[in-house]
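**Student:** Sequence first, predicted model second:
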Amino acid sequence: MARTRQPAAPKLPRSPKKAIEQLSRPGPHSVLRGELGLVGLPGVVYAPSEGLGLPAVAFGHDWLQGPDRYLPLLRHLASWGIVAAAPASFRGPVPSHARFSADLRSTLEVCVGVRLGDGAISVDKRRLALAGHGMGGGCAVLAAADRQAAGEPVAAVVTLAASETRPSAIEAAPLITAPSLHLAAGKDQVSPLVGNAEPVAAGWGGPVVLRSLPKANHLGFLSGRAWIDSLLAGKPHSGTARLTRALVTGFLLQTLFGDSDLDELVSGELKRTELLLTR
């Protein structure tokens, strides 16, 4: 793994506004990067430079995208103490949602079963989360439902502009009891709120927060540029990506670390967002 340096961060303030500002910046941990391909699954993994019993999240990419479009988010989560891994499979035009969701489950198994960072990093199997953008968000829901059906723990689920899948993420949502955060883009013409994130959140079987970013488009969560951007409505937006990093990090710190100081940030009213559902 190659080491990247991250500045130290002070204790998080209780004020949601100040917490968002803090969480939008890198956390206190130095970060290591590795390749999932070393254990037979293409993709990347970012981890704090050390720590035992850490939480982990498997992140699913959108249709025709790949993990490289989400590296700032993955690196950011690792800087806050969360192992973040993203498989690079099923990047073609006709992906199998069921098989990609299986790869997300396998990614979590790799995080738990393989000592990272020359053995200095381990993951707690009780603190595992699933997340994704667009197609990857829908597949994260499928993976969470499959894990729960198999009696495997799921501590949290996060979706960004979730897309419907086959089998259906909307139909799988009521089966999941883990806490969830769903972020929707107000100007999304690819995975509009109505028909995607909204029914997933409305039918969720556990605690749920649905929040819209009114000025965001479907590609606003991404970083960098790719040929597919010209075929889809919207473009990457640094402000959307930065706000998303803060919201996702805050939610995962609350659910995976039990940080109750972040309760208001997770489920309260926040500037530049619209809280649509909390239960």
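**Tutor:** Structure's in. What do you need?

**Student:** From now on I want contacts and neighbour counts done on CA atoms only, so please keep to that.
**Tutor:** Will do.

**Student:** Quick check: the most centrally placed residue in the chain vs residue 261, distance?
**Tutor:** Centroid check for the chain by Cα atoms, centre = their mean gives residue 131 as the closest residue, at 3.5 Å. Distance, residue 131 to residue 261, by Cα to Cα, to the nearest Å: 22 Å.

**Student:** With residue 32 instead?
**Tutor:** 28 Å.

**Student:** repeat for residue 49
**Tutor:** Taken as Cα to Cα, the span from residue 49 to residue 261 is 25 Å.

**Student:** So between the two, which is more surrounded?
**Tutor:** residue 49 (24 against 17; other Cα atoms under 10 Å).

**Student:** Surely residue 170 forms part of a helix?
**Tutor:** Yes - judged by DSSP: H, G, I helix; E, B strand; the rest coil, residue 170 forms part of a helix.

**Student:** who's in contact with it?
**Tutor:** 164, 196, 199-200, 203 (Cα atoms under 8 Å, 6 or more residues apart in numbering).

**Student:** next up, a second structure to put side by side with the first:
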Amino acid sequence: MTRTRASIRPPEASSIKDAVATLARPGPLEVLRGDLGIVGIPGILFAPAEGYGLPAVAFGHDWLQPADRYVDLLRHLASWGIVAAAPNSHRGLMPSHHAFAADLRSTLEVCAGVRLGDGHISVDARRTALAGHGLGGGAALMAAAGHPRVAAVVTLAPAYTHPGTLDAARAVTVPTLHIAAGKDTVTPPAGHAEPITAAAGGPVWLRTITKASHTGFLDGVHWSDLVLAGKPNAKVRALTRALVTAFLLTHLCGERRTEALVDGKISGTVLHHPAARVATA
């Protein structure tokens, strides 16, 4: 495989529908899996087999969820040239939100500060992002607030974390994408994603996947499925893969071919225009 300083460019697409289908499929790069435990943080990491100056994202899991339930998304991002890591800490009933945010920051520092893949993979610290689902989305905002180098933030069905989710959102001035689930009864958009979006301190997009539930973003089976409403959904995960990949390629890599998926009309979703703030409840 040829070493490259930038992530892979997606092919031209004749329509937004084709672009979604393309970015929902794995990219062309070979992917390696690693263990964050070797640097003192429990968790997993996926990266292209080779590449220098790559973008990277640290992803926070939802309440009770193991990081392995996001392997589908993490591996997918790596196949498109983005190093993706997820700490597996703070999975108890009463997790520390501040400590989880600190672990997300530490995960990014590891990605940017350590040569990966026997020295054949490196990350450009100026092209890093934070992301997360539910509780992990709130922790991602907390981790991004005031961070000197994070260039983008993505959340899936974000939840309030205490203290200070809205304060953190106000302090995040980089481009941020919130993906809400229209049938979410765990973190309903009106009480979570919408006020968080309204509080944003920088460019912000809120896109609702109309038929998604809170757990539609997950993969596999876990005992927590008994206490959380909804169930994993392959179609929701496929659409999420395309949306997250497009947003990160656009804002971490300056990729113009993916801009239509950030701002355009996409079937099965509703986009709240970034210029229009959502009223706080």
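**Tutor:** That came through, no problem. For clarity, every value in this text was computed on a predicted model and none was experimentally measured.

**Student:** What does the TM-score come to for these two?
**Tutor:** The TM-score (TM-score structural alignment, normalised by the length of the first structure) is 0.94; 268 aligned residues with a Cα RMSD of 1.3 Å.

**Student:** For the stretch 51-200 of the first structure, just list every one of the strands.
**Tutor:** Secondary structure of the stretch 51-200 of the first structure (DSSP state E, counting those that start in this stretch): strands located at 51-60, 83-87, 121-133, 156-160, 180-185.

**Student:** Would you state the helices of the stretch 51-200 of the first structure in chain order?
**Tutor:** In the stretch 51-200 of the first structure, the segments counted as helices under DSSP state H, counting those that start in this stretch are 71-79, 97-113, 135-149, 169-172, 197-202.

**Student:** How far does stretch 91-104 of the first structure stretch from one end to the other?
**Tutor:** Taking Cα to Cα as the criterion, the two ends of stretch 91-104 of the first structure lie 14 Å apart.

**Student:** Any idea how many residues pack against residue 260 of the second structure?
**Tutor:** 17.

**Student:** Please name the nearest non-neighbouring residue to the equivalent of residue 175 of the first structure over in the second structure.
**Tutor:** Aligned counterpart of residue 175 of the first structure in the second structure: residue 171 (TM-score structural alignment). In this structure, residue 171 of the second structure finds its nearest non-sequential neighbour in residue 145, 5.1 Å apart by Cα to Cα, 6 or more residues apart in numbering.

**Student:** contacting residues around that neighbour?
**Tutor:** 168-169, 171-172.

**Student:** which of the residues you listed tops the neighbour count?
**Tutor:** Of those, with other Cα under 10 Å as the count, residue 172 tops at 27 neighbours.

**Student:** I figured it was touching residue 199, is that so?
**Tutor:** No - Residue 172 of the second structure lies out of contact with residue 199 (Cα atoms under 8 Å); the separation is 9.5 Å.

**Student:** Could you check how many residues crowd around residue 38 of the second structure?
**Tutor:** Neighbours of residue 38 of the second structure (other Cα under 10 Å): 9.

**Student:** right, and residue 122 of the second structure touches residue 49 too?
**Tutor:** No - counting by Cα under 8 Å, residue 122 of the second structure stays clear of residue 49, with 10.7 Å between them.

**Student:** For residue 26 of the second structure, see how far away residue 221 of the second structure is.
**Tutor:** 22 Å.

**Student:** These two: which has the busier surroundings?
**Tutor:** residue 26 (18 against 11).
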